[in-house]
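Engineer: Predicted structure and sequence below. I'll ask about it afterward.
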Amino acid sequence: MWPTNHVSRRRVLSASGVAAATALAGCASILNQVADQFLEDVNVLNDTDSEVSGTVLVTTDEKTVLDREFTLSGADDTDSGDNGNIRPYADIWDSAGSYTAEIRLDDLVDGESTGSATVTIDDPDEEMLLVGLGLQDADEPIVFRVGTTFTDVVEET
């Protein structure tokens, strides 16, 4: 014998929506936990299909805190060897304040080979800078984003 309790279509859709939202929120949380294991103060991310090389420079009024060359694989390159498509740099923020970040590329990314921004770091222990090259959701080919989690810096806010 079948139960006589009736579950309406509206209730099923509502429950499905809540379950989907919970799952997505959980995915973002898991993604941030995983990303937190390898992201550092400054992270250069190549989201293009091609290998990209260049230099990243971060300065304060007083000194240069980062000046490094890099080579990053394309985002879809499965045979990237040691390069990968993201390069993290640790122990950059000396203190809260303004920093100037600059990137110089050996080749063009969507018509651009340089970019710079002044970023404010309020919490040096928690905040990170992402220098994104060819990010899919960005209006510009080179973007600078500050946040406390991976999803903060990869998603347009």
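Structural biologist: Nice, thanks for sending it over.
Engineer: rest of the way, CA atoms for contacts and neighbours
Structural biologist: Will do.
Engineer: Regarding the chain, what is its longest strand?
Structural biologist: Longest strand in the chain by number of residues, with DSSP state E as the criterion: strand 97-109.
Engineer: now for that strand, which elements pack on it?
Structural biologist: strand 52-59, strand 112-121 (3 or more C-alpha pairs under 8 Å, 6 or more residues apart in numbering; DSSP states H and E).
Engineer: close enough to count as contact, residue 135 and residue 141?
Structural biologist: Yes - using C-alpha atoms under 8 Å, residue 135 is in contact with residue 141, at 6.9 Å.
Engineer: Would you map the strands across this protein?
Structural biologist: Assigned by DSSP E, the strands in the chain fall at 42-46, 52-59, 64-72, 86-89, 97-109, 112-121, 128-133, 142-147.
Engineer: adding another structure so you can compare the two:
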Amino acid sequence: MRRQPVSRRQLLGLCGGAITAAVTGCAGVVNRIADQLLEDVNVLNDTDQQQSGTVRVAADGETLLDREFTLNSASGNDENANVGTYADVWTDGGSYEAEVTLQEPIDGEASGSKTITIDNPDEEMLLVGLGLQEAEQPIVFRVGTSFTDVVEG
């Protein structure tokens, strides 16, 4: 099931909270807030352009998620989302194939894929980062149990 997109205001508030938490050592507060916004699979557009594409997750030959998305730029001044969230993807712990295909490449990359391992489906999430500033690749896949796990890589 897909929840409503995370609004830019919600994400900026969360990121602002993350920065404050990092300075003050309150990452737990930020992670509790993020748990209310993020789901099993999250696609974050950190580029200065709108990004459209498809996110897919499969396990044992069965497609568990196959959704198109359009995410606004991270630098936009509107209320529209630059994060897509997708719930109820993980069925059990195990290996999953995650794939993103973009309509327009980022730094020459129009797709990415990774086999990820989910040990605790009730706690772990996947972040697919598009153009994350601190990442070495234009498309990254990060698994963690908290917002700070997946953002910091």
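Structural biologist: Looks like it came in fine. Keep in mind the model is a prediction, meaning the values are calculated, not measured.
Engineer: just to revisit the earlier point, ok, which of the helices and strands packed on strand 97-109 of the first structure comes nearest residue 88 of the first structure?
Structural biologist: Ranking these by proximity to residue 88 of the first structure (C-alpha to C-alpha) places strand 52-59 first, at 11.0 Å.
Engineer: average gap between the closest one and the second structure?
Structural biologist: Compared with the second structure after fitting, strand 52-59 of the first structure has a mean deviation of 0.2 Å; criterion: mean C-alpha distance after the TM-score superposition for the first structure.
Engineer: that older thread, pick the most buried one from the strands of the first structure.
Structural biologist: With neighbours taken as mean count of other C-alpha atoms under 10 Å, these reach their highest mean count in strand 128-133, at a mean of 26.
Engineer: Read off where that strand ends up in the second structure.
Structural biologist: Here strand 128-133 of the first structure aligns to the second structure at residues 125-130, judged by TM-score structural alignment.
Engineer: what does that stretch contact?
Structural biologist: With C-alpha atoms under 8 Å, 6 or more residues apart in numbering as the contact definition, stretch 125-130 of the second structure has outside contacts at 39-47, 106, 138-146, 150-151.
Engineer: Ok, stretch 73-91 of the first structure next?
Structural biologist: Residues outside stretch 73-91 of the first structure that contact it (C-alpha under 8 Å, 6+ apart) are 38-52, 70-72.
Engineer: Recalculate using a threshold of 7 Å.
Structural biologist: With contacts defined as C-alpha atoms under 7 Å, 6 or more residues apart in numbering, stretch 73-91 of the first structure is touched by 39-52, 71-72.
Engineer: hmm, back to that, check the mean deviation of the match of strand 128-133 of the first structure from the first structure.
Structural biologist: Mean for stretch 125-130 of the second structure is 0.3 Å (mean C-alpha distance after the TM-score superposition for the first structure).
Engineer: For that stretch, what is the distance to the chain centroid?
Structural biologist: 3 Å (C-alpha atoms, centre = their mean, to the nearest Å).
Engineer: got it, and stretch 90-104 of the second structure?
Structural biologist: With C-alpha atoms, centre = their mean as the basis, stretch 90-104 of the second structure stands 11 Å off its chain's centre.
Engineer: now stretch 32-44 of the first structure
Structural biologist: For stretch 32-44 of the first structure, the distance to the chain centre is 8 Å (C-alpha atoms, centre = their mean).
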